[in-house]
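Undergrad: Provide a 3D model corresponding to the input given below.
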Amino acid sequence: MSHGDERDYRSEPGPRTEDPYSTIGGTRQTRTRLPGDDNDGYGRRPVRNTRSLAMVVGVVVLLIAAIALANLGGGEGKGSGAGGGGKDSATAGAGPTAATGTKPVQGKNGTIAAGFAHDEQGAQSAAANYAVALVSADILKPDSRSAIVRQIFVAERVDELEAKFSQAYDQEFLDKIGLDSNGNAAAGLTYVSRTAPVGTKTVSYSETTATVEVWCTGVFGTAGVSSTNPVSNDWFTMTLQLQWTGGDWKVDSFSQKDGPAPVNTDRTASNADEIAKAVEEYGGFTYAR
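TA: Model prediction:
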């Protein structure tokens, strides 16, 4: 969710299951009981006979060969370059790892991916990467916000949107979330705004324009012992209207809405130090459809 909705981005926790063996969120724990004769009393497993070993090796070899053949055949019949990732390339549908044969990202413009393929797949990749940048902590910093806006939006919208972002993220807003005029948290605190796209969907597509929805989750807030705005997670969908201009996909406008959100689990929350350390140590990704 964008920072403009920072005050109410947190949703109420959903109902927790009363079943102690619930599999929601992977919380079910399973114990495997090993046969009593699997060891010799000293923690050692018996030596397998050569026939069993040969069978295992044979199965592994067959699996590796099957995977190799599948990878080699994944790109056959798929277009590459312009038009290669449209409706005919597996429809760029819900399959999270469906191969298309098109390289959707060619490079980077600063820290943001650039050079997206001129097709539906490239538009989805652009939308996913731009959604991450638009809800990042850097968008709150005046020094980096201008560069982000100029990299993401079509040229004719840059000045207008720079002014709107500056108005939305004024000092009054920054004060409410505990940041100074440069968008930095106080000493000992870490402001967190990290978004991860879960999936993308093309609403409409042509050679020059595209509308793409990006389903996202993310963590937002300030990590630190004295924080009054603790880090929590959110789920939201961002819709981006894109134009093909200057050899790349750029944003003309965007909007967002809450959800879809899953049921909250009863997983224990990490402390502020763990969250701050994770943000510092784990880098982000370039997202490609």
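
Undergrad: can we go C-alpha only for contacts and neighbour counts from here?
TA: OK.

Undergrad: Break down this protein into its helices, ranges please.
TA: Under the criterion DSSP state H, the chain contains helices at 50-73, 120-134, 142-152, 158-168, 171-176, 272-281.

Undergrad: Reformat those as a markdown table; add mean neighbour count.
TA: Below are these laid out as a markdown table (neighbours: other CA atoms under 10 Å):
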| stretch | mean neighbour count |
| --- | --- |
| helix 50-73 | 11 |
| helix 120-134 | 27 |
| helix 142-152 | 18 |
| helix 158-168 | 14 |
| helix 171-176 | 16 |
| helix 272-281 | 14 |
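
Undergrad: Residue 216 is nearest to which of those helices?
TA: Closest to residue 216 of those is helix 120-134 (CA to CA; 8.4 Å).

Undergrad: show me what contacts the residue most central in space within the chain?
TA: Nearest to the mean C-alpha position of the chain, by CA atoms, centre = their mean, lies residue 196 at 2.3 Å. By CA atoms under 8 Å, 6 or more residues apart in numbering, the contact set of residue 196 is 132, 216-218.

Undergrad: ok, of the residues you listed, which one's closest to residue 251?
TA: residue 132 (13.0 Å).

Undergrad: Looks like that closest one contacts residue 214 (just checking).
TA: No: judged on CA atoms under 8 Å, residue 132 makes no contact with residue 214 at a distance of 9.8 Å.

Undergrad: Another for comparison:
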Amino acid sequence: MSHGDERDYRSEPGPRTEDPYSTIGGTRQTRTRLPGDDNDGYGRRPVRNTRSLAMVVGVVVLLIAAIALANLGGGEGKGSGAGGGKDSATAGTGPTAATGTKPVQGKNGTIAAGFAHDEQGAQSAAANYAVALGSAEMFDKAQRDAILDAIIAPASVERFRTTLDTAYSPGFFANLGLKDDGTAPVGFTFISRTTPVGTKVVKVADGRTTVDVWCTGLIGLAGEGSTKPVTDGWFTITTELEWVEGDWKIVTHSQKDGPAPVDGDSRASSAEEIAGAVNGFGGFTYAR
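TA: Below you'll find the predicted structure:
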């Protein structure tokens, strides 16, 4: 990006805050959580029984640890305290309603691509990338590599790939009730889905834009007699993006729990209903 372009798009109004996190997409798995700390990388809320809670905690630790390692490598991430960025004390809060501007012009495989080179485009990219990183496709090596190639900055791809290949291990899969290759046992449906609720720009500095994506997500095995039932959760993903080869790409990615609303005590659906809903309802292309 030229200095001129950077001044143009960075001059647009938008909220700013300091970047408080240090992990990646989190795979509390998520869906789409890359490992980071001991919460579910993708923010799923643990189920209300001891066995499920233990499973969730184990998954979160593995995923968050991987994310933390990814952020440590390469020195590509800029510290949130670095100068040049605006913060919430100097910028107003943006509306949460969608603007109506077309988010993208195309796709890179199944992932939206061609985002606008401005803050709105960065937020749209961050939301769609959060969905990809929290998806069930991340549990398949070939599909995971394709996702990383599509959304990670070229200089950061190998670091992400190495970290996640280590995180998505047979032991991690076992904690989720999956087989050693990451597939679901016969008769069960594995669910990992992340849904963005809102986005905001928290920093613009050194040619990079940092975006927070507030998400809710699902993860677990749906099926009769599942010991790893599908649970939900709330989490915030922080993504540092760089304009590379005509589009926004991820440089660093981290996650933390919440904000989470009060549990509405809704009746839990059967495993069959959950599996049917996830398989029957498609996802969206998200836009700020």
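
Undergrad: What range does stretch 64-73 of the first structure cover in the second structure?
TA: Counting by TM-score structural alignment, stretch 64-73 of the first structure falls onto no part of the second structure.

Undergrad: what about residue 155 of the second structure, how many neighbours?
TA: Using other CA atoms under 10 Å, the number of residues around residue 155 of the second structure comes to 12.

Undergrad: mind checking what it lines up with in the first structure?
TA: If you follow residue 155 of the second structure across to the first structure using TM-score structural alignment, you land on residue 156.

Undergrad: any shared contact partners between residue 132 and residue 214 of the first structure?
TA: residue 197.

Undergrad: quick one: residue 54 of the second structure is in a helix?
TA: Yes: Residue 54 of the second structure sits within a helix when classified using DSSP: H, G, I helix; E, B strand; the rest coil.

Undergrad: need the contact list for the match of residue 155 of the second structure.
TA: No contacts exist for residue 156 of the first structure under CA under 8 Å, 6+ apart.

Undergrad: Tell me how far it lies from residue 145 of the first structure.
TA: The gap separating residue 156 of the first structure from residue 145 of the first structure is 17 Å, by CA to CA, to the nearest Å.

Undergrad: same deal with residue 124 of the first structure?
TA: According to CA to CA, residue 124 of the first structure and residue 145 of the first structure sit 23 Å apart.

Undergrad: how much space is there between the spatially closest residue to residue 181 of the first structure that is not a sequence neighbour and residue 257 of the first structure?
TA: In space, residue 181 of the first structure comes closest to residue 171 once its chain neighbours are excluded; the distance is 6.1 Å by CA to CA, 6 or more residues apart in numbering. As for residue 171 of the first structure, its distance to residue 257 of the first structure is 25 Å (criterion: CA to CA).

Undergrad: Equivalent analysis for residue 264 of the first structure, please.
TA: 19 Å.

Undergrad: same question, residue 96 of the first structure
TA: For residue 96 of the first structure, the distance to residue 257 of the first structure (CA to CA) stands at 22 Å.

Undergrad: go on, residue 117 of the first structure?
TA: For residue 117 of the first structure, the distance to residue 257 of the first structure - CA to CA - is 27 Å.

Undergrad: can you check residue 186 of the first structure too?
TA: The gap separating residue 186 of the first structure from residue 257 of the first structure is 30 Å, by CA to CA.

Undergrad: same question, residue 274 of the first structure
TA: Taking CA to CA, one finds residue 274 of the first structure at 29 Å from residue 257 of the first structure.

Undergrad: repeat for residue 123 of the first structure
TA: From residue 123 of the first structure to residue 257 of the first structure the distance is 20 Å (CA to CA).
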